[in-house]
Every structure is written in structure tokens, then in C-alpha cells.
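**Q** Any chance you can model this:
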Amino acid sequence: MMKFKYMAKTYDGITIKGTTCSDSIEELALDLRTKDLFLIKCRSIKKITEISPKPNLKTIAIFCKQFSICIKSGIPICDILNLLYEQIQHKSIKNSLLNIRGNVQKGNSLHRSMQNTINVYPEFMINMIYLGEESGKLDIILEELAVYYEKEHKLLKKFTNSMIYPCTVFVTLTIVSFFLFIKVIPVFITNLNTFHAKIPLITRLVLGMSNFLAANFLWVLMINLTAVFILIEYLKTEKGKMVFDKLKFSCPILGPVYKRIIYTRFTRGLNILLTSGVGLVSAFEIIHDVIGNRYFKLKLKTVFDDIKKGGDLSSSLNSMNLFPQFFMAMTKIGEETGNLDEMFLIAADIFYEDAEENVEKATALLEPILIIFLGVMIGIIILAVMLPMLNVMDSAGKF
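**A** Take a look at the predicted model:
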């Protein structure tokens, strides 16, 4: 998609100037002909590319909220897109709005126009906009999407921020340990050897490791980088992604947090879909594509198949062996009373609160673990250095 500045004439010979987006000059000329305009000349101003960073959930939430307010105010879609283009600062959304506006002006639907953009809007959001257009409740659905993405953004941000400190400590400890092993300890032990003191076992082990790292540093670095590269390439494969996604669920400390994030996304998404009038089978089909975890999606496929065969939802979800029992009970009550959408909303709020608590627990657990690890590393280094010094002092005292 290109942005063109053009000059055209009407049947009466009146000159019209303007800017618009089109895939090529030929398509631009055809578009102008449909408006009874004849292209005289044009030039490309800017190429719309998809290399801009993908908008985060906070930006998507703000976009949905502003879109919803504009629709409630009775503003036509094309005018809304113009207003959002002027106000939105995110580059990829700003560029995509030019493309969307051009397609809407040609008579395409909003969701179809958004589908033509690459790596900008979440698939779940586009599907929900389609439902909003079909049901005439686009403003309501966009408002619900704003709440949905706002909550998910807050939860993911809290989780990410809680991991900054442990990761920083771990990386710093690793760098400092390498420096001590390679540069400091060999020099210190060499000086101690001039006193012909007895070298304890722990010191010999540390010194041996230090000499090995100093002599083979490049090889160690290359092997580690190669291993990381192989791991990254493996994780790009479908099997690797499946293994990694399953590991996220079974991870001892971070696993419970990640589970609640997925559960929140799952239940809140189903609530929005069911509230919007989507059938249960269709809702599961849509939610299956936007969960973001292959292991969970694989488990969810069995639920989807059971529902299509006429099975009840609570028993099918129970067969996944992933959800807590209170959610199973709530789902069963929701089925019996016909209030599944309300039950999913309540469950989403519970999972959201649980996720926040688990983030705090994970942070509280990781900090002492890192302190213990740090203490062990420092203790080994101190023992490796102090024991030979004590032997030297002991030998000096005998003379």
C-alpha cells in the first residue's frame, strides 16, 4: 500500500488535488474514475510498511475505547477513522488506519478492512468487530474489548515487572562470578602458592574450574551460544513450541501465574462472545484460535469436539485436568441455569485476582531462592580464598 499525492480533473475541467492510499498508480486511476475524476499526475509520498512495532495491549484498549465513544456519538465510520488517525500516536495503528479507511470508502466492511492489515490488531478483536457489525452492537463490543485488553495489560505488566528484579540479580551474579573465576581467583591463588601452603580440596576445585574457563573461554562461549541458537531454532518448530507451552504450565513457581493468565483470557473471552449472542460451539471455535498457548489449545480441542457431539461443557472441561474444581462447579451451575456468560465473567474476575496474588507469591519465593543461590556462590568463593590463607597463617605461626 502506497500513499499518493495526486492531481485530477473533473468532466468540467476543474482541477482537484488530494492525497490517498492505493496499491499502485493504476489502481489509483481506477479509483478516481469511479468518482468521475481523471488522473493527471501523481507522486508517491510514503510507503506504508508493516515493520512498525506491534501495539501493546494498553494501546489496543485505548483504541477500542475511543472507537466505542465515537460510535456512540453517532459519527460515521469513515469520519471516526479520520479522527482516530489524527489522535493515535502509535505508528503501526496510524499507518493501518489509512489502509482501513481506503477499504471502507470502497464499500468493504470494517472487520474485512482490518483483516487486510498485518501484525497490528489481535485476531480476537477482529472477530469480535465482525460480530459487532453483524449484530449492530459494535459500540458495546468495542467497550467490552477495551475492558478486556486493559485488564490483560495490567496483569501482564505486573507479571513482567515482578520478573525484572530476579532476572537482573541472576544476570549480574553470573557476570560477577565469571569475572571472579577467570580474573581474580587465579592471581590470588598464584600468590598464595609462593608460601607453599597446603591447598584445600575446595580451592583446588575452584582453581581447576577457573583455569579451565580461562583457557577455554572462547570455546565455552561458542558452545553456549550454539546451544542457545539450537534451542531458539527448536522453539520455532511446532514441536518445540508445544513443549515450551506445556513447560509454562508445569513450571513450579511461574506456572501458577501463567495458568491464571490463560484462564482469565479464556473465561473473559467466552463471556464477551456469549454476551454478544454467539453460540457455544462458535464461541469455542473463535476462542480456540486466540488463546496463545498450543498445549492449552490441544486440550481445548477435545472439549470442542465433545461439545459438537452434544456433550455437556462442565464434563468436557473437567476432562482437561487443568481447571480448578470451583470453576467446574460454576460451569455446571451456569449450564443448568442458562447463565454461562455471567458465570464466565465471575470466574474471569476470580482468576484475575488469583493471578495477581500468584504474581506476588512468585516474587516472594524467587527473592529468597536467589539470595540463597547468591549466598552459596559467595560462600564457595570465600572458602576457596580463606582456607589457603588460614593454612598460610597456621604455617607462619609454627616458625
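**Q** contacts and neighbour counts: CA atoms only from here.
**A** Will do.
**Q** Can you name the next helix or strand after the helix or strand where residue 214 lies?
**A** Using DSSP states H and E, residue 214 maps to helix 201-215. Counting by DSSP H and E, the element after helix 201-215 in chain order, helix or strand, is helix 217-236.
**Q** Would you mind pulling the contact partners of that next one?
**A** 213, 240-241, 244 (Cα atoms under 8 Å, 6 or more residues apart in numbering).
**Q** Give me the buried entries from the residues you listed.
**A** Among the contacts of helix 217-236, the ones that count as buried by 16 or more other Cα atoms under 10 Å are 213, 241, 244.
**Q** Let's have those residues in TSV, adding distance to residue 99.
**A** Rendered in TSV, the data for these read as follows (distance: Cα to Cα, whole Å):
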residue	distance to residue 99
213	56
241	33
244	36
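**Q** Nearest to residue 284, out of those residues: which one, please.
**A** The closest of these to residue 284 turns out to be residue 241 (Cα to Cα; 21.8 Å).
**Q** Second chain to compare with the first, below:
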Amino acid sequence: MVMFAYKAVTTDGRHVRGEMDAVNMVDLEMRLKRMEMDFVNGYPVKGRGHLGQHAIPRRELINFCFHLEQLTRAGVPILSGLTDLRDSTEHARFREVVAGLVESIEGGRNLSEAVAEYPAVFNNVFCALLRAGETSGNLPHVLRDISENLKRDDELASFGRKVILYPIIVLACVAAATSVALLVLVPQLSTLFRMTGNELPLSTRVLIGASDLLVGYWWLLLGLVIITGLSIKLALNSSLRARHLWDGMLLRLPLLGEIRRKIMLARFSGLFSMMYGAGIPIVDALKSAEAAAGNSVIAEGLREVGERIGEGRNVSGAFASVPLFPPLVVRMLRVGENTGALDEALGNVAYFYDRDVRESVERLQAVTEPLLTLLIGALLLGIILAVLGPIYDIITQLPT
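**A** Predicted structure coming up:
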């Protein structure tokens, strides 16, 4: 299929623009007609494939699963439920995706085959879970589990943002204020200090040197920052070893690294528990969940776990052989194997990591705020002392 940009008119006379996959212009017009829109014009968009994952918010997927679960649980046919979702979805891009699902199912495909046509929106895990739900005849339950897992991922992402957002805002404000001081205030004061001929303290000389460096070579410093950032991004995209080293460094960061590891393992454990509960074999579930780890170091550890299980080791022994999971998690898995309730044990692992992430974020926030306050205070105090010290000397030397 080709991605087309189009302009159409809705039944209430509104002009709308959007993008949609279609075979050709005639197919595009027919798809819009099924969405109760009249085609005006359109053209193919070069260099664009299927809708990107970033184009579909996680909240839209949560609503999709929740509403489809409620409709199927009430006995509404899948096709009718998707049609209702298509007509009620406000997000333009996702409405086009749902319209494509309706057409695929009208063409004879089942739901899992239809969503597989949009791999950038519905990943392999999503498709595998739907396939398992269709096979077992328990699709509403699977849709509910997917919705809950997406909500958990959304909460974990919110915790991750909460950890870094406040420090980034504070440090950005401090950097902006310091840059203004070094670029505007300090050069004016340095002229005054040099005119007096007095010997300046070390802190003042360091401050003036930093100001001269920033004023004279700001373009070079900015260029170095941009080149360094682009080089790191290129290396991470082109080299698996560089990606592995970078991901390992992120996990070893003080304070943030451990929380990052817990967030990724919480996401994995919830996903793994859901897939196992849906009837997907453990080895297949591990393979599908590796990509959801979001870190090559953790993905490699999970790959080793899958290899151990494939070699015949039990689940708890395989997880114990990889130093990713704490002993408490391994003990929970061992108890689940011994009692024949491995699905409950996996659910307990997911709950353990979810709670651990929340507590770790709260503790880090309690530590971060006073640390940042002390850092800002020390920085401002140093600048004030470096500036006011020579000014005080000048004032004391004035004739009375």
C-alpha cells in the first residue's frame, strides 16, 4: 500500500485533512466513503510508510482495547464494534487505522491478522496476544489484560518522566541564569576590576576566565555540543556494541540507573505475566518480550533466560542464573512452580516491581529536591562571593 495525503468533507460539511494507506486513488476514495466522508483530492506522500508508533498515543490504544473489550463482552460482533470505534474515535490518524481494520475484517481476515498489517502501531506482542485470545475463545479477557498492561506502561513512563523532569527544569533554569550572568554581567564587572589594578581572588579570576571563554568561543562550544550529540546518536544507531555500552552505562548511573532498571523490569514482568496467562509458551513469550525491555543489556539477559529454559532448566533456575532479578523474585517463581501456580507467581513479580518502582521514585524525589537546592545555593553563593569580594575591596579603598 501507499500512504496518501487527502482532503475530504464530512457529513456535517467540515473540511478535514489527513493521511491514509490505500492501493490507489480509487481505493482511497472508497475507504473515505466507508468512513462517511466525501473525497475532494489527494496525492501520494513520498518516503512515508505505515503510521509511526509515535503518531498513535498510548491513551488511544488503551481506549481501543477497553471499548472493544466491553463491546465483545456484551456480545457485539467484532466488525460492528470496530465500526462503532471508527465513528467515535477523535484521533484522526488512529481513526484511519481502525477504518483499515474494518476493511480487512470485511475482506475475510480475523482481528489478529488485521492488526498485523499495522506493525508500527500494533507490535508483535499485541498481535500474539490477540491471536491467543481468538484461539482460546477468550478475546474479551485478553483485551482487558492488554488494556491493563498499557495502563501500567503509561504509569511507568509517567514515573520515569517524573524522575528526570524536575531536575532537568531546575538545571536548565540554572544554566540559563548562569549563562546570562557570564555573557552580560561578568564582562562589565571584569572591566571595572581591571581598571582598579587590584589583585583579584582566585574565585573571581576563574569566573572571569569562564566568562571570557564563553563570550569568545560560544560558537565553538555550541558546535562541540551539537557534534557530540549527533556522533553519539549515529554510533548508537549503527553499532550494536556502542548501543550495548550506552545501555550498560545508563543502568550504572547513580540514583537514576537503578530506577531505570526497575522500570524496565517492571514493564517486562507485567508483559511476560500477561502473555503466559494468555496461554503463550514461556520461550515464545520471552522472545516476544525482549524487545519490550527497552535496553540491550536487559534484553541480552532475558535472551539467556530463554536459552536456559530451552535447554530444559526450570523457570526459577533459569532466572536465577542471570543476575538481573533479585533473590526475592526468584523465590516467588520457585514457589509458583512448586505449587503449580506459576501464572500467579508471575503476577506477583509484576506487582513487586510496580510497587518497588513507586517507592524508589518517591525516595529519589525526597532526596533530589534538597540536593538540587544545595547545589543551586552553592553555585549562587560562589558567584556572589566571586563578584562581591572585589566590589567590597573597591568600596573600602574609596576616600572617605
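**Q** related to what we said a few turns ago, nearest to residue 384 of the first structure among the buried ones among the contacts of helix 217-236 of the first structure?
**A** Nearest to residue 384 of the first structure, judged by Cα to Cα, of these is residue 213 at 16.4 Å.
**Q** List the residues that contact that closest one.
**A** Shown in contact with residue 213 of the first structure (Cα under 8 Å, 6+ apart): 181-182, 220.
**Q** Now do the same contact list for residue 361 of the first structure.
**A** So residue 361 of the first structure contacts nothing (Cα under 8 Å, 6+ apart).
**Q** what does it align to in the second structure?
**A** Matched to the second structure by TM-score structural alignment, residue 361 of the first structure sits across from residue 363.
**Q** Grab the nearest non-local neighbour of residue 212 of the second structure.
**A** residue 187 (7.5 Å; Cα to Cα, 6 or more residues apart in numbering).
**Q** counterpart of residue 322 of the second structure in the first structure?
**A** So, by TM-score structural alignment, residue 322 of the second structure is matched to residue 320.
**Q** and that match, that's in a strand?
**A** No: read with DSSP: H, G, I helix; E, B strand; the rest coil, residue 320 of the first structure is coil and lies in no strand.
**Q** what residues are up against it?
**A** Listed by Cα under 8 Å, 6+ apart, the contact partners of residue 320 of the first structure are 299-300, 303.
**Q** and it, how far is that from residue 313 of the first structure?
**A** 11 Å (Cα to Cα, to the nearest Å).
**Q** Repeat that for residue 325 of the first structure.
**A** Here residue 325 of the first structure is placed at a distance of 14 Å from residue 313 of the first structure (Cα to Cα).
**Q** quick one: which of these two has more around it?
**A** Legend: neighbour count by other Cα atoms under 10 Å for residue 325 of the first structure and residue 313, higher for residue 313 (19 against 11).
**Q** check contacts around the more buried one.
**A** Shown in contact with residue 313 of the first structure (Cα under 8 Å, 6+ apart): 303, 307, 331-332, 335.
**Q** and residue 350 of the second structure, what element?
**A** If you go by DSSP H and E, residue 350 of the second structure is part of helix 342-397.
**Q** Average offset of that helix relative to the first structure?
**A** With the two structures superposed, helix 342-397 of the second structure lies on average 1.6 Å from its match in the first structure, counting by mean Cα distance after the TM-score superposition for the first structure.
**Q** Also stretch 205-223 of the second structure?
**A** On superposition with the first structure, the mean distance recorded for stretch 205-223 of the second structure (mean Cα distance after the TM-score superposition for the first structure) is 1.3 Å.
**Q** Check the spacing between residue 211 of the second structure and residue 204 of the second structure real quick.
**A** 10 Å.
**Q** ok, and what's touching stretch 337-348 of the second structure?
**A** By Cα under 8 Å, 6+ apart, the list of residues contacting stretch 337-348 of the second structure reads 269-270, 272-273, 276-277, 315-316, 332-333, 335-336.
**Q** and for it, what span of the first structure is it aligned with?
**A** Using TM-score structural alignment, the residues of the first structure aligned to stretch 337-348 of the second structure are 335-346.
**Q** a markdown table for the contacts of residue 313 of the first structure, including distance to residue 354 of the first structure?
**A** Output for the contacts of residue 313 of the first structure, formatted as a markdown table (distance: Cα to Cα, whole Å):
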| residue | distance to residue 354 of the first structure |
| --- | --- |
| 303 | 24 |
| 307 | 28 |
| 331 | 18 |
| 332 | 21 |
| 335 | 24 |
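**Q** just curious, which of these is nearest to residue 66 of the first structure?
**A** residue 331 (33.5 Å).
**Q** Might you report the residue contacts of that closest one?
**A** Neighbour list for residue 331 of the first structure: 313-314, 340, 343-344 [criterion: Cα under 8 Å, 6+ apart].
**Q** now, which of those sits nearest residue 7 of the first structure?
**A** Closest to residue 7 of the first structure out of the contacts of residue 331 of the first structure is residue 344 (55.3 Å), distances taken as Cα to Cα.
**Q** For the match of residue 361 of the first structure, give its distance to residue 7 of the second structure.
**A** Using Cα to Cα, residue 363 of the second structure is found at 51 Å from residue 7 of the second structure.
**Q** which residues touch the counterpart of residue 287 of the second structure in the first structure?
**A** Counting by TM-score structural alignment, residue 287 of the second structure corresponds to residue 285 in the first structure. Neighbour list for residue 285 of the first structure: residue 304 [criterion: Cα under 8 Å, 6+ apart].
**Q** List the buried residues of the helix or strand hosting residue 285 of the first structure.
**A** Following DSSP H and E, the helix or strand that holds residue 285 of the first structure is helix 280-288. Across helix 280-288 of the first structure, burial judged by 16+ other Cα under 10 Å covers 280, 283-284, 286-288.
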